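Participant: fold the following and give me the result.
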Amino acid sequence: MKLIIPEHYDPKLSVRETQEAIKYIRDTFQKELGKEMNLERISAPLFVNKNSGLNDNLNGVERPVQFDLLGVPGQTMEVVHSLAKWKRMALHEYGFLPGEGLYTNMNAIRRDEEFDNLHSCYVDQWDWEKVITREDRTLETLKDTVRNIFKIIKHMEHEVWYKYPQAVKQLPEDITFITSQELEDRYPDKSSKERENLITKELGCVFLMKIGDKLKGGEPHDGRAPDYDDWQLNGDILFWFDHLDCALEISSMGIRVDETSLADQLKKADCEDRKDLPYHKMLLNGELPCTIGGGIGQSRLCMLLLDRAHVGEVQASIWPEEMREACRKNNIFLL
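Facilitator: Next comes the predicted model:
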């Protein structure tokens, strides 16, 4: 268990006021996200068939929650880690056109997540995905989309300030773009997380690009599944968070793999056996649309805007009793 207790911590709002603020942020943000990015709200699954290839494999070592169903004998179901691949299939099956997209409320269980101020076994995020043309699979498309999401988050800061001026966190005025290789060149003697913290503390908010492929030092900046983001056209939105003296990831996103980048990344990740899964076959055959997409953490966004020291203050989950007790003693009220 890792727990950081900020000195003289004051959450400003009561538990019931916090619940009201959480609902306001979630309701308002998803409306703004849909309007600004031309996304339709759709329903999404909590679990998928293991053999479909639709689940997000994350770093490849996390164990999905698995179970069987009485009505589907001989099949194994998995609670989703995210909907990274499912959304692209949905865009295809529902007939979305270039410039159109979807978003959904995604709920997941990540059983191997460590317990600390930022991480929970329960994940709640807005998963979104948008159809683009093959010609739009560019760095400029990615950057324009990131700037748009940053603008929506900044707008939310002002909206929350009107209702809860005593509680809102002041965010930086701009977002800076930097690649994982530029970051390694800048801080060659630091770990990946140390690099993220140093650059985000300096600049306030960054979009860290090109995550998944090996850097000059021989290791990738961070793990990325090889079958959804194109490792040359992806990244994370990071905000500096004073309470915890670290970078806070709000969103992971990217332009998705095409046939060429999927084959290349599966080979690099030693995952070429996935080529035989239904989803991957469709993608390699050119049957799925080109898309850009990502996830935006709902609890993380509430935590950021309300300046909270623990994600458990803005979501109901399971925590070790010793963590709950330590939080109770230090004015951190876990839901």
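Participant: only C-alpha atoms from now on, for both contacts and neighbour counts.
Facilitator: Fine.
Participant: surely D227 and L266 touch.
Facilitator: Yes - contact criterion CA atoms under 8 Å: D227 and L266 qualify, at 6.9 Å.
Participant: settle it for me: which of those two has more neighbours?
Facilitator: D227 (30 against 17; other CA atoms under 10 Å).
Participant: nearest residue to R328 in space, please, no chain neighbours.
Facilitator: Excluding the flanking residues, the one nearest R328 by CA to CA, 6 or more residues apart in numbering is L334, at 7.9 Å.
Participant: which ones are touching the one you found?
Facilitator: Neighbour list for L334: 310, 312-316, 324, 327-328 [criterion: CA atoms under 8 Å, 6 or more residues apart in numbering].
Participant: and the longest strand for the protein?
Facilitator: strand 229-241 (DSSP state E).
Participant: what lies in contact with it?
Facilitator: 138-139, 142, 146, 197, 200-201, 204-213, 224, 246-258, 261-262, 304.
Participant: cutoff 6 Å now
Facilitator: Residues from elsewhere that reach strand 229-241 (CA atoms under 6 Å, 6 or more residues apart in numbering): 200-201, 204-212, 247-257.
Participant: give me the element Q19 is part of.
Facilitator: helix 15-37 (DSSP states H and E).
Participant: and that helix, what's buried?
Facilitator: By 16 or more other CA atoms under 10 Å, the buried positions in helix 15-37 come out as 18, 21-22, 25-26, 29-30, 32-34, 37.
Participant: with stretch 83-99 instead?
Facilitator: 83-91, 96.
Participant: can you give me the end-to-end span of that stretch?
Facilitator: End-to-end span of stretch 83-99 (CA to CA, to the nearest Å): 20 Å.
Participant: now stretch 320-335
Facilitator: First-to-last distance for stretch 320-335 - CA to CA - comes to 13 Å.
Participant: another for comparison:
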Amino acid sequence: MSYLIKPQNYKPILDLKQTELGIKQIKEFFQMNLSSELRLRRVTAPLFVLKGMGINDDLNGIERPVSFPIKDMGDMQAEVVHSLAKWKRMTLADYNIEAGYGIYTDMNAIRPDEEMGNLHSLYVDQWDWERVITTNDRNAAFLKEIVERIYAAMVRTEYMVYEMYPQIKPCLPEKLHFIHSEELLQLYPELEPKGREDAIARKYGAVFIIGIGCKLSNGKKHDGRAPDYDDYTSEGLNGLPGLNGDLLVWNDVLQRSVELSSMGIRVDREALLKQLKEEGEEKRLELYFHKRLMDDLLPLSIGGGIGQSRLCMYYLRKAHIGEIQASIWPNDMREECQRLDMPLI
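Facilitator: Below you'll find the predicted structure:
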């Protein structure tokens, strides 16, 4: 069986009908608040892109995309997106979006290499967003301001859920804690990255870890990042490298931290060259997306993704993401979840 957390004495607070209504209200309310906070307009996004153009998100560089041939285009290969990290930046350019404004969209992806469990599914749904910035915005202070705006929308949404279902008490802290991945390593040197995340999230309730993808003092990365979208090498918080990060909250149902959002200031030409060189991926400079960036045809931007099912799972106090979304699960997991009172859709 894939990895399954089995919370003791778990009982769903809401029935199926209440859950479906809650999901609808959360998604409508949160995206309206996100749009307002960051001045984003909604756009339509692709489910798949052409292979070999450098548009698809490479995640950690090892995940296999779902691909298929296109009959009417000479069997050219298309790939189902992993996320829209690069596509959004090109869309900002194509729509001539001005600095201080941006776009958001519903991103639906298939990630066949995910290890299925309480938090990971083959199906990924998130709000992908991107906003045009200026050179003066490429700093840790601006990153923190944007993150705090997103977190404010999350707090308001949690209160809306409480008004709908008073039995679900709000638990997000008023303030979000910021820490760099290197500072987190120094704080918990005996723990692996996931253990550090659990420890800091348990302590503060909600935390934003800056510097995901840069090498730490122990020679390792806190977590992987594709080298061609987030800037994880430019100077950021307290002089440490990284203008990106992950937003995590403490999940009391699962007794662990849960990542709800990954985001960052995107690479400029200098950061792209540096990060591709570090990863031995200079060959990507020949791809369509990278050529546009190197030719200054793409705006500077900040962007990220916010997990829709994970956010709903957190607000509605569910123990398994399969209680929120429909997907494929191993039979033994489905049977075990049914026995544990976490029926999968």
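Participant: TM-score for the pair, please.
Facilitator: The TM-score (TM-score structural alignment, normalised by the length of structure 1) is 0.98; 335 aligned residues with a CA RMSD of 0.9 Å.
Participant: just the ones of the contacts of strand 229-241 of structure 1 in strands?
Facilitator: Using DSSP E, those in strands are 205-209, 247-256.
Participant: from those, which is closest to K50 of structure 1?
Facilitator: R256 (21.2 Å; CA to CA).
Participant: returning to that earlier point: residue in structure 2 matching the residue nearest to R328 of structure 1?
Facilitator: Under the alignment (TM-score structural alignment), L334 of structure 1 pairs with L344 in structure 2.
Participant: tell me the secondary structure at that match.
Facilitator: Of the three states, L344 of structure 2 takes coil under DSSP: H, G, I helix; E, B strand; the rest coil.
Participant: and L335 of structure 1, how close does it get to Q19 of structure 1?
Facilitator: 9 Å.
Participant: mean distance, the strand or helix carrying A199 of structure 2 to its aligned residues in structure 1?
Facilitator: Secondary-structure assignment from DSSP H and E places A199 of structure 2 in helix 193-204. Superposing on structure 1 and averaging over aligned pairs (mean CA distance after the TM-score superposition for structure 1), helix 193-204 of structure 2 comes out at 0.7 Å.
Participant: now the angle from that helix to strand 256-265?
Facilitator: 100 degrees (axes from the mean of the first three to the mean of the last three CA atoms, to 10 degrees).
Participant: could you find the counterpart of L16 of structure 2 in structure 1?
Facilitator: In structure 1, L16 of structure 2 lands on V15 (TM-score structural alignment).
Participant: cool, and G304 of structure 2?
Facilitator: So, by TM-score structural alignment, G304 of structure 2 is matched to G294.
Participant: ok, back up a step: so which elements touch the helix holding A199 of structure 2?
Facilitator: Packing partners of helix 193-204 of structure 2 (3 or more CA pairs under 6 Å, 6 or more residues apart in numbering; DSSP states H and E): strand 244-251, strand 256-265.
Participant: wait, the match of G304 of structure 2 sits on I255?
Facilitator: No - G294 of structure 1 is beyond contact range of I255, at 8.7 Å (criterion: CA atoms under 6 Å).
Participant: contact partners of stretch 50-61 of structure 2?
Facilitator: Contacts for stretch 50-61 of structure 2 (CA under 6 Å, 6+ apart): 77-79, 81-83, 86-87, 224-226, 287-289.
Participant: how many neighbours does L69 of structure 1 have?
Facilitator: L69 of structure 1 - counted by other CA under 10 Å - has 10 other residues nearby.
Participant: with S191 of structure 1 instead?
Facilitator: Applying other CA under 10 Å, I find that S191 of structure 1 has 12 neighbouring residues.
Participant: likewise the one 5 residues further on?
Facilitator: If you count neighbours by other CA under 10 Å, E196 of structure 1 ends up with 25.
Participant: if we can go back for a sec, using JSON lines, lay out the contacts of stretch 50-61 of structure 2 together with secondary structure and distance to T44 of structure 2.
Facilitator: Converted to JSON lines, the contacts of stretch 50-61 of structure 2 look like this (DSSP: H, G, I helix; E, B strand; the rest coil; distance: CA to CA, whole Å):
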{"residue": "Q77", "secondary structure": "strand", "distance to T44 of structure 2": "22"}
{"residue": "A78", "secondary structure": "strand", "distance to T44 of structure 2": "18"}
{"residue": "E79", "secondary structure": "strand", "distance to T44 of structure 2": "17"}
{"residue": "V81", "secondary structure": "coil", "distance to T44 of structure 2": "14"}
{"residue": "H82", "secondary structure": "coil", "distance to T44 of structure 2": "16"}
{"residue": "S83", "secondary structure": "coil", "distance to T44 of structure 2": "14"}
{"residue": "K86", "secondary structure": "helix", "distance to T44 of structure 2": "15"}
{"residue": "W87", "secondary structure": "helix", "distance to T44 of structure 2": "11"}
{"residue": "G224", "secondary structure": "coil", "distance to T44 of structure 2": "28"}
{"residue": "R225", "secondary structure": "coil", "distance to T44 of structure 2": "25"}
{"residue": "A226", "secondary structure": "coil", "distance to T44 of structure 2": "24"}
{"residue": "L287", "secondary structure": "coil", "distance to T44 of structure 2": "24"}
{"residue": "Y288", "secondary structure": "helix", "distance to T44 of structure 2": "21"}
{"residue": "F289", "secondary structure": "helix", "distance to T44 of structure 2": "19"}
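Participant: can you list those residues in TSV and add distance to A152 of structure 2?
Facilitator: Formatted as TSV, the contacts of stretch 50-61 of structure 2 follow (distance: CA to CA, whole Å):
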residue	distance to A152 of structure 2
Q77	41
A78	38
E79	35
V81	29
H82	27
S83	24
K86	26
W87	27
G224	27
R225	26
A226	28
L287	38
Y288	37
F289	33
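Participant: by neighbour count, which of those wins?
Facilitator: S83 (28 neighbours).
Participant: report whether K144 of structure 2 is found in a strand, as I expect.
Facilitator: No - judged by three-state DSSP, K144 of structure 2 forms no part of a strand; its state is helix.
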